[in-house]
Structure formats: structure tokens, C-alpha cells
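*Asks:* give me the fold of what follows.
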Amino acid sequence: KHRPDILFTSDDLEQGYGIDLVKEAKLVSTEIKALIFLRRETKEVVDEALDAGADGVMFVSSVGSGNGDFIQSLLTTLKGGIYYPADVRDLARDNKQLNDAPVIDYQLTERELEVLNAIVGGLSNKGISESLFVSTETVKSHVSTIISKLGVRDRTQAAVFAIRHRIVG
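*Replies:* You can find the predicted model right below:
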């Protein structure tokens, strides 16, 4: 009803399931930034959170440890980036599927791979433009091309796809 800018939730709510809340919020407003804190550190739960479209995923156990910083996740997502720390990315990689799947060449240029790696690293378009010394319009063009080549809906899905298929680190 109020279209908030950001949603904070955990997977373990008093009433309902936080990942379902993220899905519903994203259906109502694609612009909402969703941060989810997971109590259960399993591949299945991480996959659910990523599939729901969470822009930031952290484990509750990592909050305050330096491995998953709440403030960093908040700042990153509010600037338009995504926040998937290394421990989340590691669980999201699908080793079995990769071993069974044929190698697919997505025909990304070297620059597009740099942009995709920056997206996975949580950088916003502005952050990418500053780190690669190009205009934000050029970054937007690269992001659009990446999304098209990977056949995904948005930059969050592009990051999830890249992590799962080990396109970038």
C-alpha cells in the first residue's frame, strides 16, 4: 500500500515465511530493495532467496562478524547494487548442474564480463562507471546487453545467473 523503498526480513517470521514476503513485495513493486537475513545456512534456502529476487542476502550468524556487514548490505542495495557475500555466493553455485550441463558460450565481451563481475560485487551503475572509467550511460548499455544475452529479467537475476553458472567469480 505504501510502496516502501526497502524491505528487511528474515526467513523465519512469527507469521509466514520471509522469502514468500520478498516474492510478494517484488510482485507489487519491482523497485523495492529487499534484504533478507537467513537463519538457515543451506543451499536450498539460499536458492529460494535468490529466486525470490532478494537484492541482499546475509546469514544471521554473520551479522557483525565482518563477513556480512549489515550497514554494507544496506548501503550497497540502496545505491542500486546487490549484496551477496562470499559465503552466500559459494552456496548458490550449483556444482552438480554445472558438471552435467553442456558448456554454453554466452558471448559476453571482456568489458561485459568486467561489468557483470562488478554487478556481482555489489557495485551500482555509478560505482561501475567510476571503477571502469566509463560513463554511467555506457554502463547502462552494457548492463542491458548482459541482461539480454543471459536471457534474464534484471541485474539481480544476472548476478544470480552469473554466480550459479560460474561466469564470474
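
*Asks:* hey, let's count contacts and neighbours off CA atoms from now on
*Replies:* OK.

*Asks:* break down the protein into its helices, ranges please.
*Replies:* 18-28, 43-52, 70-78, 86-92, 95-100, 110-120, 125-132, 136-150, 155-164 (DSSP state H).

*Asks:* for residue 5, find the nearest of the ones you listed.
*Replies:* Shortest distance between residue 5 and the helices of the chain, using Cα to Cα, is found for helix 70-78: 8.3 Å.

*Asks:* which helices and strands sit right next to that closest one?
*Replies:* With contacts defined as 3 or more Cα pairs under 8 Å, 6 or more residues apart in numbering; DSSP states H and E, the packing partners of helix 70-78 are strand 33-38.

*Asks:* before we compare anything, build this one as well:
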Amino acid sequence: MSAPVRVLVCDDQALIRTGFATIIDAQPDLEVVGECGDGRTAVGLARSLSPDMVVMDVRMPVLDGIEATRLLAGPGVGDPVKVLVVTTFNLDEYVYEALRAGASGFLLKDAPPAQLLHGIRTVAGGAALLAPEVTRQLVGRYAARIRPAPGTADDVALAPRELEVLNLIANGLSNNEIAATLVLSPETVKTYVSRILTKLGLRDRVQAVVYAYRNGLVT
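*Replies:* Predicted coordinates for the structure are as follows:
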């Protein structure tokens, strides 16, 4: 058997932190290696314990989750740590900044345990995860702030079909949902997603979502 995924849990509310740790530790393929209640401690523990990923709250004392994420997974970090942000949200103004800071996933605290565990496994496996309600609400509430003024978008060297796929990613659709929408096979969609990330120099689907919003490519 492969070694369990090593998880660091960071949340300033002890009850929530303990609840997350209990749920995670009950899984044979997951292991909680540390807990803390602020972003500064999370950064220190991540560097000393070398977890596979961090489950990170946003609003915390000393150093918030956004800055902690930037220090652990942001641009220029030599050995980035995967971060799954789990927070009270609806709609938290910090979501977009957390994604820009390098988070590989974003879930709401009211998500069922199975969704939390799925998110941890997804992010730890190198993929990205965004709760669909996160991406859908980003358009409605933050489109004006996220989109640049006309004529300022980056040049996009994507084919029409790639732009279609990127738009659907930004609207929160999974590969299977994109395949059904465009009448393509999931394997073909996976190829398109990989090609889009490569062309744009992006790390994962989360960065693709941010890119699409920043450049006014979401319809």
C-alpha cells in the first residue's frame, strides 16, 4: 500500500479544526500530521513537517490564509505546498485572492464530509478543485472587478474550441460535463484542458478559472 497523504489542518476555530482532523484521520489513506490556528504557524509547520497538503482557513489571526497560501504555494515559491482552502464563504470576498495566491482548491465549510475528503484527495493528487457554487457566484458578484477594461486583456493564443472549453471550465463544469455539453469524449476534453494549461503557462484548472475571469473570457 502507498503511504497515506499527510495533511496539515489550519483553522482558528478549535471545534472546526478538531472536526476536520477527526474526519481526515478516520481515512486509511489520509493522515493529519499537524494542526494550528493561524497562518504564520501554518507556514512554519508546513516547512518543518513537509505535509503533502494544507487544509487552510481564510480569516485567521496573526497571518490570514491568503498570505499563508501565497508563502506556501504562490508564484516564485521554490517547493510549493498544495493548499485546499475551506472557509465560510457565501460569497467571501477573499476567494479570488486566495486562488491568485496559489490555492489549488476551494470548498465551503458547510460541504459534507465526503466532499471535503474528495477535495483533499483531488488536490493531493495534483489536480484542482473548485466548488461549482464558487465559480458561478464569482461571475455574478465579481465580474466587474475581475475583468480588465476593454482592450487590456492578455493576448490569447487559443483555438475557438479551446476557448469554448476554457469558458466551461470557468463556469465550474467538470470534464465529464464539458464532454456532454460539447458532445466530445472525456479523453478529448482532458486533452483540450492539458493543451490550454500548457499554452497559457498555467498550473491547473484553478489558475485557468482566474485567467478566464481576468481576461473577460467568461460568458
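
*Asks:* so which of the helices of the first structure is the most packed in?
*Replies:* helix 155-164 (a mean of 22; mean count of other Cα atoms under 10 Å).

*Asks:* tell me the helices and strands packed up against it.
*Replies:* Judged by 3+ Cα pairs under 8 Å, 6+ apart, the packing partners of helix 155-164 of the first structure are helix 86-92, helix 110-120, helix 136-150.

*Asks:* distance to residue 2 of the first structure added to these, as CSV?
*Replies:* Shown next, in CSV, are those (distance: least, Cα to Cα, whole Å):
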stretch, distance to residue 2 of the first structure
helix 86-92, 30
helix 110-120, 29
helix 136-150, 29
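
*Asks:* dump the helices of the first structure to CSV, plus distance to residue 9 of the first structure.
*Replies:* Below are those laid out as CSV (distance: least, Cα to Cα, whole Å):
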stretch, distance to residue 9 of the first structure
helix 18-28, 6
helix 43-52, 11
helix 70-78, 12
helix 86-92, 16
helix 95-100, 28
helix 110-120, 21
helix 125-132, 25
helix 136-150, 27
helix 155-164, 18
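
*Asks:* closest to residue 59 of the first structure out of those?
*Replies:* Per Cα to Cα, nearest to residue 59 of the first structure of the helices of the first structure: helix 86-92, 7.8 Å.

*Asks:* in the second structure, what range does that closest one match?
*Replies:* Matched against the second structure by TM-score structural alignment, helix 86-92 of the first structure falls on residues 132-138.

*Asks:* residues contacting that stretch, please?
*Replies:* Applying Cα atoms under 8 Å, 6 or more residues apart in numbering, the external contacts of stretch 132-138 of the second structure come out as 91, 96, 106, 107, 170, 171, 172, 173, 209.

*Asks:* tell me which of those is nearest to residue 23 of the second structure?
*Replies:* Nearest to residue 23 of the second structure among the contacts of stretch 132-138 of the second structure, with distances taken as Cα to Cα, is residue 107, at 15.4 Å.

*Asks:* quick check, that closest one in contact with residue 116.
*Replies:* Yes: the pair residue 107 of the second structure / residue 116 is scored as a contact, 7.4 Å apart, by Cα atoms under 8 Å.

*Asks:* measure residue 11 of the first structure to residue 38 of the first structure for me?
*Replies:* Distance, residue 11 of the first structure to residue 38 of the first structure, by Cα to Cα, to the nearest Å: 5 Å.

*Asks:* re earlier: out of the contacts of stretch 132-138 of the second structure, give me the two with the largest separation.
*Replies:* 91 and 173 (19.1 Å).

*Asks:* so which of those two has more stuff around it?
*Replies:* residue 173 (20 against 14; other Cα atoms under 10 Å).

*Asks:* list the contacts of the more buried one.
*Replies:* By Cα under 8 Å, 6+ apart, the neighbours of residue 173 of the second structure are residue 132.

*Asks:* same check, this time on residue 166 of the first structure
*Replies:* Counting by Cα under 8 Å, 6+ apart, residue 166 of the first structure has contacts residue 93.
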